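> Give me the fold of what follows.
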Amino acid sequence: MSRFFRIYTKLLAKYPLGMQALQAGALLGLGDQIAQNYIEKRSAKNLDLIRTAQFAGIGFFIAGPATRTWYGILDKYFGSKGVIVVLKKVACDQLLFAPVFIAILLSTIALMQGHNLKSTKLKLKNEYTDILINNYKLWPIVQLLNFYFVPLHYQVLVVQAIAILWNTYISYRTNRDNYKIYSINRN
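Coordinates of the predicted model:
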């Protein structure tokens, strides 16, 4: 494991944005697979691999780069040490980044599911508030610990590791209607 971590650290230093995009893509895809396997209880032949690829794509193209860039901005403007610095970072992260990012994430998922603009807005209206509230139950404490204890170049990894569970929730939550159809057809 230490050899893997050394290689990862070297690649992270050389290609920070690319590595964090790759890890976010892999972990969003993993979260979707967990949702399909363990929550939706799909059999191997009924897995929706296109859905998993879409989640991985969102991680690779949106979540990884956005999170890495955001953490860099927070570090640049607030620094990296001290309780007050951490509190400022968490406040900005949860009051500015999280609401916007969740809206972008949910809109992107809806559009990838084939929703038009009108039904995407309706899906946002129906899901956004609950997901944002649940975000506030998990992420402030995660970010307090992350910003206080973890060096900047590992912060996205920590968030993405915790986000495996969050991504599973988002995958299930944004595919509930499809899951209900799958459950009915399965029986």
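
> Only C-alpha atoms from now on, for both contacts and neighbour counts.
Will do.

> So what's the residue count around W139?
Counted by other C-alpha atoms under 10 Å, the residues lying close to W139 total 20.

> so who does it touch?
Shown in contact with W139 (C-alpha atoms under 8 Å, 6 or more residues apart in numbering): Q94.

> Next up, identify which helix or strand it is on.
Secondary structure assigned from DSSP states H and E places W139 in helix 117-149.

> can you count the residues close to C92?
13.

> K41 now?
14.

> about what we covered before: can you point out the buried residues in the helix holding W139?
120-121, 123-124, 127-128, 131, 135, 139-140, 143-144, 146-148 (16 or more other C-alpha atoms under 10 Å).

> Now do the following helix or strand past it: which elements does it pack against?
Helices and strands here follow DSSP H and E; after helix 117-149, the next one along the chain is helix 152-174. With contacts taken as 3 or more C-alpha pairs under 8 Å, 6 or more residues apart in numbering; DSSP states H and E, helix 152-174 sits against helix 16-34, helix 64-78, helix 98-112, helix 117-149.

> same thing but 7 Å
helix 16-34 (3 or more C-alpha pairs under 7 Å, 6 or more residues apart in numbering; DSSP states H and E).

> how far does the helix it packs on sit from the chain's center?
How far helix 16-34 lies from its chain's middle: 8 Å, per C-alpha atoms, centre = their mean, to the nearest Å.

> Second chain to compare with the first, below:
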Amino acid sequence: MFRLWKWYQNCLTFHPVKTQVISSAILWGTGDIAAQYVTHSAAKTHLQTSQDAEKEFKINWKRVGITSMFGFGFVGPVGHMWYEGLDRFIRLRLQLRPKSAKFVGAKLAMDGLIFGPLDLIVFFSYMGFANGKDASEVKEDLKRDVFPAFMLTGTVWPIIQVANFRYVPVRYQLLYVNLFCLLDSAFLSWFEQQNDAPWKQWFTSFNPFNEK
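As a prediction, this is how the structure comes out:
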């Protein structure tokens, strides 16, 4: 494990963006496999016929590839630039002392209000188009999914990011986030597969951006 960590550090030193991109792709793909398994297991408990209940779990590799490409094409490169740029902006432009409460609070606010919603919008848009939906269908997916996902992830990510911004060096912050993204990608993939679940509609009823 120590050798693996040293190897990762070496890759991050000499190939930072490439390392972040590849690790993001692997973790997001793994998260999607977990989401597929959770969805399959949950569905089995609601199946009526024994024949359906005995269906084996089969990985949808196309979906895994699509989700991995989101990590590869967006989370890896954009996340790398975001955390590096966010740290420089707050240190140099806002001139806040690193690790201070104001420093962490400013990072937390900007990450939650800028990168968080952007990440969700890009994810659901990309997944929609990648699965063959047209623009109007993707728009409906965004109206249905973004607000509930933002509310649910917003209860967890601030806690994770406080520790990240307070204790983790900037060069490792995306790795830290990506480790939790293993769970986040599983959650978002599972969330996206729920379509028009009743609990989504309940959240959507509180969405202030819904058209009346």
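
> Where in the second structure does the helix holding W139 of the first structure fall?
Per the alignment by TM-score structural alignment, helix 117-149 of the first structure matches residues 135-167 in the second structure.

> Between the two ends of that stretch, how far is it?
This stretch, stretch 135-167 of the second structure, spans 42 Å end to end (C-alpha to C-alpha, to the nearest Å).

> go on, stretch 142-156 of the first structure?
End to end - C-alpha to C-alpha - stretch 142-156 of the first structure spans 12 Å.

> Flag every buried residue along stretch 62-79 of the first structure.
Buried residues in stretch 62-79 of the first structure (16+ other C-alpha under 10 Å): I62, A63, G64, P65, A66, T67, R68, Y71, L74, D75.

> mind listing what V38 of the second structure touches?
Residues in contact with V38 of the second structure (C-alpha atoms under 7 Å, 6 or more residues apart in numbering): none are found.

> so how far is K44 of the second structure from it?
Counting by C-alpha to C-alpha, the gap from V38 of the second structure to K44 of the second structure is 10 Å.

> again, but for E140 of the second structure
In this view, E140 of the second structure and K44 of the second structure are 28 Å apart by C-alpha to C-alpha.

> swap in R63 of the second structure?
20 Å.

> Same question for R91 of the second structure.
51 Å.

> again, but for G154 of the second structure
Distance from G154 of the second structure to K44 of the second structure, by C-alpha to C-alpha: 30 Å.

> Then M1 of the second structure?
37 Å.

> Of these two, give the one with the bigger neighbour count.
Using other C-alpha under 10 Å as the criterion, M1 of the second structure and K44 rank with K44 on top: 16 against 6.

> ok, now which ones touch the more buried one?
K44 of the second structure neighbours (C-alpha under 7 Å, 6+ apart): A53.

> Map it across to the first structure for me.
Checking TM-score structural alignment: K44 of the second structure goes with nothing.

> and what of T204 of the second structure?
Taking TM-score structural alignment as the criterion, T204 of the second structure has no aligned counterpart in the first structure.

> before we move on, what about E192 of the second structure?
Aligned partner of E192 of the second structure by TM-score structural alignment: T174.

> Check A101 of the second structure too.
Match for A101 of the second structure (TM-score structural alignment): V83.

> nearest spatial neighbour of that match, skipping sequence neighbours?
Y148 (7.3 Å; C-alpha to C-alpha, 6 or more residues apart in numbering).

> ok so, going back, quick one: average offset of the helix holding W139 of the first structure versus the second structure, please.
For helix 117-149 of the first structure, the mean deviation from the second structure after alignment is 0.6 Å (mean C-alpha distance after the TM-score superposition for the first structure).

> chain center to that helix: distance?
Here helix 117-149 of the first structure shows a centroid-to-chain-centroid distance of 10 Å under the convention C-alpha atoms, centre = their mean.

> quick revisit: count the neighbours of the match of A101 of the second structure for me.
For V83 of the first structure, using other C-alpha under 10 Å, the count is 12.

> One more: K55 of the second structure?
10.

> ok, it - contacts?
Taking C-alpha under 7 Å, 6+ apart, we find K55 of the second structure in contact with no residue.

> With L188 of the second structure instead?
Per C-alpha under 7 Å, 6+ apart, neighbours of L188 of the second structure: none.

> Can you point out the buried residues in the helix or strand harbouring C11 of the second structure?
Assigned by DSSP H and E, C11 of the second structure falls within helix 2-14. In terms of neighbour count (16+ other C-alpha under 10 Å), helix 2-14 of the second structure has its buried residues at Q9, L12.

> any idea what F89 of the second structure aligns with in the first structure?
Match for F89 of the second structure (TM-score structural alignment): Y77.

> Can you tell me how far its match is from L95 of the first structure?
16 Å.

> now R6 of the first structure
In terms of C-alpha to C-alpha, R6 of the first structure sits 35 Å off from L95 of the first structure.

> when you align them, which residue in the second structure goes with I58 of the first structure?
Matched to the second structure by TM-score structural alignment, I58 of the first structure sits across from F70.

> what's the mean distance for the host helix or strand of its match versus the first structure?
Secondary structure assigned from DSSP H and E places F70 of the second structure in helix 61-70. Between helix 61-70 of the second structure and its aligned stretch in the first structure, the superposed structures give an average distance of 0.4 Å (mean C-alpha distance after the TM-score superposition for the first structure).
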